[in-house]
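> my questions concern the predicted model and sequence given below.
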Amino acid sequence: MKSAYIHIPFCEHICHYCDFNKFFYHSQPVDEYLNSLEKEMAHSMEASGYPELTTIFIGGGTPTSLSAKQLERLLDGIITILKPSEQLLEFTVEANPDDLEAEKLTILKNAGVSRLSFGVQTFEDDLLKKIGRVHKQKDVLNSFDRARAIGFDNISLDLMFGLPDQTIDQLAASLDTALSLAAEHYSIYSLIVEPKTVFYNLAKKGRLHLPPQDREAEMYELVMKKMNEADIHQYEISNFAKKGFESKHNLTYWSNEEYFGFGAGAHGYINGIRTVNVGPVKQYIDRIDSSGFPYKETHRVTKNEQIEEELFLGLRKITGVCKTRFFKKYGQSLDELFPDVLHSLEQKGLIKNTNTNVCLTHTGKLLGNEVFQSFLGEL
């Protein structure tokens, strides 16, 4: 049982914070890309013996920037080649609120897409403009209502905090608006300024005014408080859901399970090998044409690396790392492998180490990176 991530690297515009592999839709050979994507999926599935998939996730870029005809073609290809069965637990598509008309929503619904993830980021129009988004609050509300009317009953809203000049009151207002929609899932991340982004260049020039670190921590505290009060439980550091609506696809990553990565710039993890596809669309198409596979990098993960990743990823989950599962997977005890690290983190109040699992404390959630990095290189 495996998952599949499919990357659509096209956008109508480029957001100031985004470092994902993406290109302007109108300057790219989109139809040729879809041809190559189908070939990659077919070659990979054949080479792997057509495993049964548990989840499919189409991300980007902006998958819904495709025309209705291209979107329908993409979904037809996925269904024909990946052959999702009745065992498919979740089929997610990322969507921008400003390009989600009824025709595209209907195409998604008819193809069996069961979950939508809206890239909202904030409900404050002035902040949306500052971060390079072109939609407004009204577009989100209209698209959300439209999706509900067409029958989507599993919708996730992506929000951000720590944005330029963002205040606590603005974040509170955005959270209140988001919760008023009664979505099933919320992903709420702090802004990270990544290289090769507009924000990175502004920061280098001293022109990016972000909230101080203590204010950002206060914002995260507010996020957790409001979600808890709304009975939207936190199941991962940045993710909150109604019971039963946790993202099954993303849990694949955090549980360190294997998945296909299809498309330009996509990452995969199959049969113990991590792969990275080439990013530029033309290079991707050329490599598919020449060899059927677009890998830029491949790396067989050692056992020690798997163990480190198990902790780095698993501790993001609120339930943490299950000791029984860890032992079954690696044949070694977590307490025996990392006695000093576990003791140190527990003394600092960053983790709880019980007979059954290791998980973050409330303080540990605020200092997650410190916890994760403690395990790196220990073996």
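Alright, I've got the coordinates. Numbers count the residues shown, from 1 in each chain.

> hey, let's count contacts and neighbours off CA atoms from now on
Fine.

> name the helix or strand for the closest residue to F375 other than its chain neighbours, please.
Excluding its sequence neighbours, the residue lying closest to F375 (Cα to Cα, 6 or more residues apart in numbering) is E308, at 6.3 Å. Applying DSSP states H and E as the criterion places E308 in helix 303-314.

> here comes the other one, which I'd like you to weigh against the first:
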Amino acid sequence: MARGVYIHIPFCHQICNYCDFNKVFFKNQPVDEYIEAVGKEIEMSVRKAPEQFQDIETIFLGGGTPTALSAEQIARLLHHINTLLPTKQLVEFSSEANPDELSADKLEALIHGGVNRLSMGVQSFDQKLLEKIGRTHSNEHVFETIKQAKKVGFENISIDLMYGLPGQSMEQWEDTLEKALELDLPHYSAYSLIVEPKTIFYIQYAKGKLNLPTEDLEADMYDLLMRRMEEKEKKQYEISNFAIEGHRSTHNKIYWDNDEYAGFGAGAHGYLMGNRYSNHGPIKKYIETIKNNEQPILHRHEVTNEEKCEEQMFLGLRKNEGVLFNEFESKLGISMKELYGKEIAKLVKEELLIEDDKGVRLSRKGRFVGNEIFQQFLLGE
């Protein structure tokens, strides 16, 4: 049964150099037709299996850029969502946003449509770095948009930051953190740059033209991030996420808990009834499939018990609370210690994991090498 719903809006007015998500330039795209297709996909899915959606806790609008839509288009999309899904019971209704696109009328459309959390892609407060990564907003856009968002009634606001960017110095990162924390928001996310295939940065990297920070500098940036957040009482609850009490991301926790969620839209991914699936990515193909009254699913994979165990570990270990013994066994029907006893003992000895009577979690040292630790729990390795 779905705990959450993800809805993908693949349109952008500017393509960022690091982004590998399914997206297209907004201009000359069938945006209105796409919104209707998303509505129809939701309607078909709910009609087919209404029990899957009766207890949803969260909805997340991602992209692409949901705020690339006009206020009228946002209102239309939210009308479909509120008509077709049980949104009155939601704990959280989030939308991603770009600071230079969130006009007053779009903010009004979002909040009147039920959205109660904004996740803004700020990435840096250094203008030269913003230009280097393909972002178009200014610091003034960020400050003014947050001011306007609070004015219309948004209290739950998060911003995304990035470190390990090409040419980024520790001084630039420290300045970004200082400016971000001066905003005193309830939630912050901060991610290190990953150079993904099919991105502009990947092409530059392959040509040897991407001046990335060293691994040691990137580790120092992460260390500074954790220290600054702790000083400002923004509690770390996941490798890359920090919040004050009551403002943790409920939707993202669904992913880290390895629970089920529905995905709608072109290129969206979902996990329902033990199956992970992904939709057709090309806009035209997605719309055509919907018009033919067919589910737009391109790939479907039934997750094996072995894969469920692996995912429970490497997703759950992202959380500060880690993976609990009783939850692992009740969900998967096998003892974590029986399955992973040797790996856990080895990582505890290396001071990368902490084990207590409740479960296992990353140590502070372990957070710096999380991906290497996660690989230890791949059963096929």
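Nice, thanks for sending it over. Predicted model only: the values in this text are computed from it and were never measured.

> just to revisit the earlier point, any idea what the residue nearest to F375 of the first structure aligns with in the second structure?
Residue pairing (TM-score structural alignment): E308 of the first structure is matched to E310 of the second structure.

> what's the answer for A95 of the first structure, then?
By TM-score structural alignment, A95 of the first structure lines up with A97.

> what does the helix or strand encompassing F57 of the first structure correspond to over in the second structure?
F57 of the first structure is part of strand 53-60, with elements assigned from DSSP H and E. Mapping strand 53-60 of the first structure onto the second structure (TM-score structural alignment) gives residues 56-63.

> centroid residue for the first structure?
Nearest to the mean C-alpha position of the first structure, counting by Cα atoms, centre = their mean, stands N250 at 6.4 Å.

> alignment lookup: L379 of the second structure to the first structure.
In the first structure, L379 of the second structure lands on G377 (TM-score structural alignment).

> and P213 of the second structure, by the same measure?
P213 of the second structure maps onto P211 in the first structure, by TM-score structural alignment.

> that older thread, wait, a helix at the residue nearest to the centre of the first structure?
Yes: counting by DSSP: H, G, I helix; E, B strand; the rest coil, N250 of the first structure is part of a helix.

> next, the buried residues of the match of strand 53-60 of the first structure.
Buried residues in stretch 56-63 of the second structure, counted by 16 or more other Cα atoms under 10 Å: 56-63.

> about what we covered before: give me the mean distance between the very next helix or strand once past the strand holding F57 of the first structure and the second structure.
Following strand 53-60 of the first structure in sequence order, the next helix or strand is helix 68-82 (DSSP H and E). By mean Cα distance after the TM-score superposition for the first structure, the fitted helix 68-82 of the first structure averages 0.6 Å away from its aligned residues in the second structure.

> and helix 68-82 of the first structure, how far from the chain's centre?
21 Å (Cα atoms, centre = their mean, to the nearest Å).

> before we move on, back to that, could you tell me how many residues sit around the match of E308 of the first structure?
20 (other Cα atoms under 10 Å).

> repeat for K136 of the first structure
Count around K136 of the first structure with other Cα under 10 Å applied: 19.

> what residue in the second structure is paired with it?
Looks like K136 of the first structure aligns to S138 there (TM-score structural alignment).

> doesn't Q127 make contact with its match?
Yes: using Cα atoms under 8 Å, S138 of the second structure is in contact with Q127, at 6.7 Å.

> tell me the counterpart of P197 of the second structure in the first structure.
That one, P197 of the second structure, aligns with P195 by TM-score structural alignment.

> tell me which element that match falls in.
Using DSSP H and E, P195 of the first structure falls outside every helix and strand.

> touching, it and D19? I think so.
Yes: P195 of the first structure lies in contact with D19 (Cα under 8 Å); the separation is 7.3 Å.

> counting neighbours, go ahead and name the busier of those two.
D19 (17 against 12).

> you'd agree that one is in a strand?
No: when three-state DSSP is applied, D19 of the first structure is found to be coil, with no strand at that position.

> mind listing what it touches?
By Cα atoms under 8 Å, 6 or more residues apart in numbering, the residues touching D19 of the first structure are 194-197.

> which strands or helices does the helix holding E308 of the first structure pack on?
helix 248-254, strand 321-322, helix 368-374 (3 or more Cα pairs under 8 Å, 6 or more residues apart in numbering; DSSP states H and E).

> mean shift of that helix relative to the second structure?
Compared with the second structure after the fit, helix 303-314 of the first structure shows a mean deviation of 0.8 Å (mean Cα distance after the TM-score superposition for the first structure).
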